[in-house]
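A.B. asks: pasted the sequence and its predicted model underneath.
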Amino acid sequence: MKHINILHTLLLISGLGLGTSSCNDFLDKLPDNRTELDTEQKITKLLISAYPEVTANELFELYSDNSDDNGPKYSYYQLAEEDCYNWKDTQEEYQDTPNYLWQGYYQAITAANMVLKAIEQKGNPESLNPQRGEALVCRAYSHFMLANIFCNAYNSHAAEELGIPYMEEVETTVNPQYKRGTLKEVYEKIEHDLLASIPFISDDNYSVPKYHFTKKAVYAFATRFYLNYMQTDFSNCDKVIDYATRVLGNDASGQLRDWESWGKLTANDNVQPDAYIASTNKANLLISSTTSNWGILISNYMAGKRYMHNKLIASNETSQSSGLWGNADYLYVKPFTTSGYECSFIRKSGVYEGSNYLYYMPVIFNTDEILLYRAEAYALKKNYTQAAADITTWQKAYTKNKNTLTPEMIHEYYGKMPYYSPLTSLTPKKKIHPDFTIEEGMQESMIQCILHIRRITSLHEGLRWPDIKRYGIVIYRRFISDGYGSITDEMPVNDLRRAIQIPKSVILAGMQPNPRTNE
């Protein structure tokens, strides 16, 4: 089976225009590899490759307002960090770049499709139902991530928005042609695969469940998916609440991370990171192993800290900001920083070295994230009492403040908070311009609170960028010197750069690019 992944990865790369010339020698003829998957054991083993070995966390954090330009006394680790921070269509192709992510997610999709094809050729036996379910949800997840990277947020114009190619078959031709379709079509197909997978998922099929899509992990994915697949009438909010409750059970507080204990661990070496990503931690629903530089960038090494989360952002907007809980002294989790050092970060991942690459271990889904998705769905449905209850659960887990919050308390605090200005009013409350309607007053205050605490909780994990896109938040590029900043660029609500450009080689092969203002 050693050449299966290589062949079909090359086929896929060729079809999408990625390095076609370098692959020609391998594609003079197409050997039939289906006989390789002739046992259930081989099919199950191939499923490992259906989990992407790439992560968008670095890309999303660099694109978001969680990063500033900390000045030339710091350096970048790779040139792409400068390009991506400045929202440029980078031509770099190594790990963490859009090109690398495009290849990595489609490679995982190829493996999932090969598994599904092999199961079909065996007559879809019931004994392979768990593998079938896992392959379907893996395929859905990778397409979902590709849409998050290379498309706009789902909106009321999704039927006209560009999607990404949805791969449902194993490619058998040397130079296939793919079309992007619409964003609406992509989301419909993701939903189909996701829902089709749920009846087949079996937790008993895994030796280390946290590295696979268990039932809870699939429900967590469904929660995130339906929150992103938001209709203007909020009809999917009930699905968000339903799937989140399947994850959290009757007592969400008993499912969250023990932030107090974790925050007491030393930030030196890999102590905090190892504890954060532990498969034994009840809060972790799906863990992955990826090739990425992100682990070293958010480590206590002085590597690549120019475009990074810093003290200015931390103290006013994120990990050291004040909130309903009080000031930063009430937060259990303290960022790593030193005197005279501009950067500030939470030790969620360590530095793990392979033979040729740096590895990063992201937690793909966790219960704290799911709790805040449910709170948001409640707020969108104007069920403010339930939203406040979930926010209270978060506050009691993440902070020393054990007060029970009411909708009125939340509205009082965030309603009076001034809106953010990049130089003069550094608050976590930023004006929102979503495609759907958010009422002024109570509803906006609830959403502002949730966006604030999710930004704190998910710092460095890539979840802020989708929030920026979904809620139409204007963000800025700032050059920081001695704790003060100057504006170098801004990204308005409808900026075309919000849909990251597909790889240049794919465009040269004939695929329609994302539009840009200079075209």
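C.D. replies: Received it, and whenever you're ready, just let me know what you need.
A.B. asks: alpha carbons only for contacts and neighbour counts from here, please
C.D. replies: Will do.
A.B. asks: for Lys179, which non-adjacent residue is closest in space?
C.D. replies: In this structure, Lys179 finds its nearest non-sequential neighbour in Pro165, 5.7 Å apart by C-alpha to C-alpha, 6 or more residues apart in numbering.
A.B. asks: what about that neighbour, neighbour count?
C.D. replies: 21 (other C-alpha atoms under 10 Å).
A.B. asks: so how far is Gly263 from Ile190?
C.D. replies: 37 Å (C-alpha to C-alpha, to the nearest Å).
A.B. asks: neighbour-wise, which of those two wins?
C.D. replies: Each of Ile190 and Gly263 has its neighbours counted (other C-alpha under 10 Å); Ile190 has more, 22 against 18.
A.B. asks: at which residues are the strands of the chain located?
C.D. replies: Remark: strands assigned in the chain by DSSP state E are 68-69, 284-287, 290-291, 307-308, 352-353, 358-360, 363-366, 475-481, 484-491.
A.B. asks: please compare the first structure with the one that follows:
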Amino acid sequence: MKNIKTYSAALLMAWAFASCSDFLDTVPDNRAEIDTESKVTSLLVSAYPSYYPIMMFEKASDNTADNGEMYAFEYQQEQDAYLWNDIKTDTDQDSPQGMWNGLYMAIASANHALQAIEQMGNPASLNAQKGEALLCRAYAHFVLANIFCEAYDPATASTKLGIPYATKPETEVAPEYTRGTLEETYQHIEADLLEGLPLINDNLYSVPKYHFNKKAANAFAARFYLFYVKEDKSNYEKVLEYGKVVLGTNPARSLRQLQADLGPLTELDERGDAYISASVDANLLITPINSSWPYIYGPYNMAKRYGMNRTVTTYETLWADAPWNSNTLFYAFLNGMEQKLCFFKYRMYFEYTDKVNGIGYRHAVIVPFSTNETLLCCIEANILKAQPDYATAVEYMNEWLDASKGDGRYGYPETLTEDKIVDFYEGVGYTPIPVTDETKRTVKKHLNPCFSFVNKKQENMIHCVLQMRRIETIHDGSRWMDVKRYGIEITHNRDGMDPIVLTKDDPRRAFQLPQDVIEAGLEANPR
């Protein structure tokens, strides 16, 4: 939105916890009135988060290794995230400070839109905008919870710290907030999601994939209920319910076809543009973010200290052994160097403010929700629901494999069966903790979720879908969320020093709040 200023809410939520609260001594009120339907629609453009924690999540995950002091990093937060240190020095767009400010700014825009709709009398003509605002508010809080909170565990969620859930525009300069519990945070997210989802109307948008269209909203619901674990396993049925809306009765038709979509393209920027294209059926929501991530992970001679190097790629990610007997699904699509190999999906879009001096802003465009990822959510739900449906899970796995295969130069994946999956993971050793011999890395790690597996077969099926998720979401930051959800213990080696281990109960799985937020009085995460 270019012409509507909304300082009192769009800025105050970001500043609410700032230590320099004396910067404002009055509530600013020079905003334009949001008094027409078109203004509400315009305002919602800024309700989509322009910040996303890809860099933090990837560096903290087991997708990243230390290549040694001979190589440099661009931002201190790369090293801090890798070492699971609190990120205090960097406050830019990829930092916890940037996430906190940017996500609450998006929430503030959603709240302004909802307030304006209420003041207009909640007309039916604004139902779609109301649904979009509620979805945006729920999504931004969900992202914040995944950054600053621990994974949801029904046994402890009522005692674990949540995040402040903002439901109204602010009218004070320095309002007081409490974090509440993680259970309360998830209950608020669910309430917004359930209220907003039926109101979504794709006819509101000229390009639905730039907004929470019906499929994107249902994909969000499927992921939310996958993360929102219930002791009675009832939420897995909800994952399948919402996933079916996204995938239909023939999921294969909507999946990203790796070879067809990207195979003919040889230029990296062409592949980057094609990956996030609105014309690709698999892409459900497409959003721009402020980030340096495309440079950091990409095949460029920079930021080589911490990356997905050849060892991690060979033993754990895109070239690792797999039950489909082909470890080269993405072989033809990898670029980079020994220190950081990458499947190039997110290119850099640079916004110049001074072309002569090369000054400007770094942007990326990401795909927060896709049919491929939703399919994997449904696979996981079929495996874990009260009455597991392994047959459907394997059927979906084979559909994902078929869509992910390359041009055949490096072999096609074999069709999976339940027995083949179980036999493969039974024959793979767990990655040792700590890893002292890099060649001992494997795709199998001890899982410590908040629930118990019914048997070894169920655990091995989960190993398979987690490996698929790691491949599908490579460089997206999603692996870190899976590490958290499943209590996976991981090792980060350090050049010339002993390795460090992130244990299953390590409180550093929740990133620390920004320093000025803590100084303003909000309770810090335990350390």
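C.D. replies: That came in fine, so what should we check first? This one's a predicted model, so the numbers in the text were calculated from it and none came from an experiment.
A.B. asks: next, the TM-score between them, please.
C.D. replies: In this superposition the chains share a TM-score of 0.94, using TM-score structural alignment, normalised by the length of structure 1; 506 aligned residues with a C-alpha RMSD of 1.8 Å.
A.B. asks: can I assume the residue nearest to Lys179 of structure 1 is in contact with Thr182?
C.D. replies: No - using C-alpha atoms under 8 Å as the test, Pro165 of structure 1 is too far from Thr182 to be in contact (9.1 Å).
A.B. asks: off-centre distance for stretch 76-93 of structure 2?
C.D. replies: Distance, stretch centre to chain centre, for stretch 76-93 of structure 2: 18 Å (C-alpha atoms, centre = their mean, to the nearest Å).
A.B. asks: quick one on the thing from earlier: tell me the counterpart of the residue nearest to Lys179 of structure 1 in structure 2.
C.D. replies: If you follow Pro165 of structure 1 across to structure 2 using TM-score structural alignment, you land on Pro164.
A.B. asks: ok, Ala377 of structure 1 - contacts?
C.D. replies: When contacts are counted by C-alpha atoms under 8 Å, 6 or more residues apart in numbering, Ala377 of structure 1 touches Leu227, Cys237, Asp238, Val240, Ile241, Ala387.
A.B. asks: pretty sure the first one sits against Asp242.
C.D. replies: Think Leu227 of structure 1. No - with contact defined as C-alpha under 8 Å, Leu227 of structure 1 does not reach Asp242; the gap is 11.7 Å.
A.B. asks: between those two, which one's more packed in?
C.D. replies: When Leu227 of structure 1 and Asp242 are compared for neighbours, Leu227 comes out ahead with 23 against 15, by other C-alpha under 10 Å.
A.B. asks: OK, contacts around the more buried one?
C.D. replies: Per C-alpha under 8 Å, 6+ apart, neighbours of Leu227 of structure 1: Asn236, Cys237, Val240, Tyr373, Ala377.
A.B. asks: so what does the fourth one match up with in structure 2?
C.D. replies: Using TM-score structural alignment, the equivalent of Tyr373 of structure 1 in structure 2 is Cys377.
A.B. asks: look up how far Ala393 of structure 2 lies from its match.
C.D. replies: With distances taken as C-alpha to C-alpha, Cys377 of structure 2 is found 10 Å from Ala393 of structure 2.
A.B. asks: which of the contacts of Ala377 of structure 1 still touch in structure 2?
C.D. replies: Counting by both residues aligned by TM-score structural alignment, their matches' C-alpha atoms under 8 Å, structure 2 reproduces these contacts from the contacts of Ala377 of structure 1: Leu227, Cys237, Asp238, Val240, Ile241.
A.B. asks: the longest helix along structure 1 aligns to what range in structure 2?
C.D. replies: Using DSSP state H, we find that the single longest helix of structure 1 is helix 98-121. Matched against structure 2 by TM-score structural alignment, helix 98-121 of structure 1 falls on residues 96-119.
A.B. asks: before we move on, what about stretch 443-457 of structure 1?
C.D. replies: So stretch 443-457 of structure 1 sits over residues 458-472 in structure 2, by TM-score structural alignment.
A.B. asks: stretch 181-188 of structure 1 maps to which residues in structure 2?
C.D. replies: Per the alignment by TM-score structural alignment, stretch 181-188 of structure 1 matches residues 180-187 in structure 2.
A.B. asks: okay, buried residues for stretch 206-219 of structure 2 please.
C.D. replies: Within stretch 206-219 of structure 2, the residues that count as buried by 16 or more other C-alpha atoms under 10 Å are Pro208, Lys209, Tyr210, His211, Phe212, Asn213, Lys214, Lys215, Ala216, Ala217, Asn218, Ala219.
A.B. asks: ignore the last one, stretch 248-264 of structure 2
C.D. replies: By neighbour count on 16+ other C-alpha under 10 Å, the buried set for stretch 248-264 of structure 2 is Pro251, Ala252, Ser254, Leu255, Arg256, Gln257, Leu258, Gln259, Leu262.
A.B. asks: of those residues, just say which sits nearest to Gln115 of structure 2.
C.D. replies: Set against Gln115 of structure 2, the nearest of these by C-alpha to C-alpha is Ser254 (36.8 Å).
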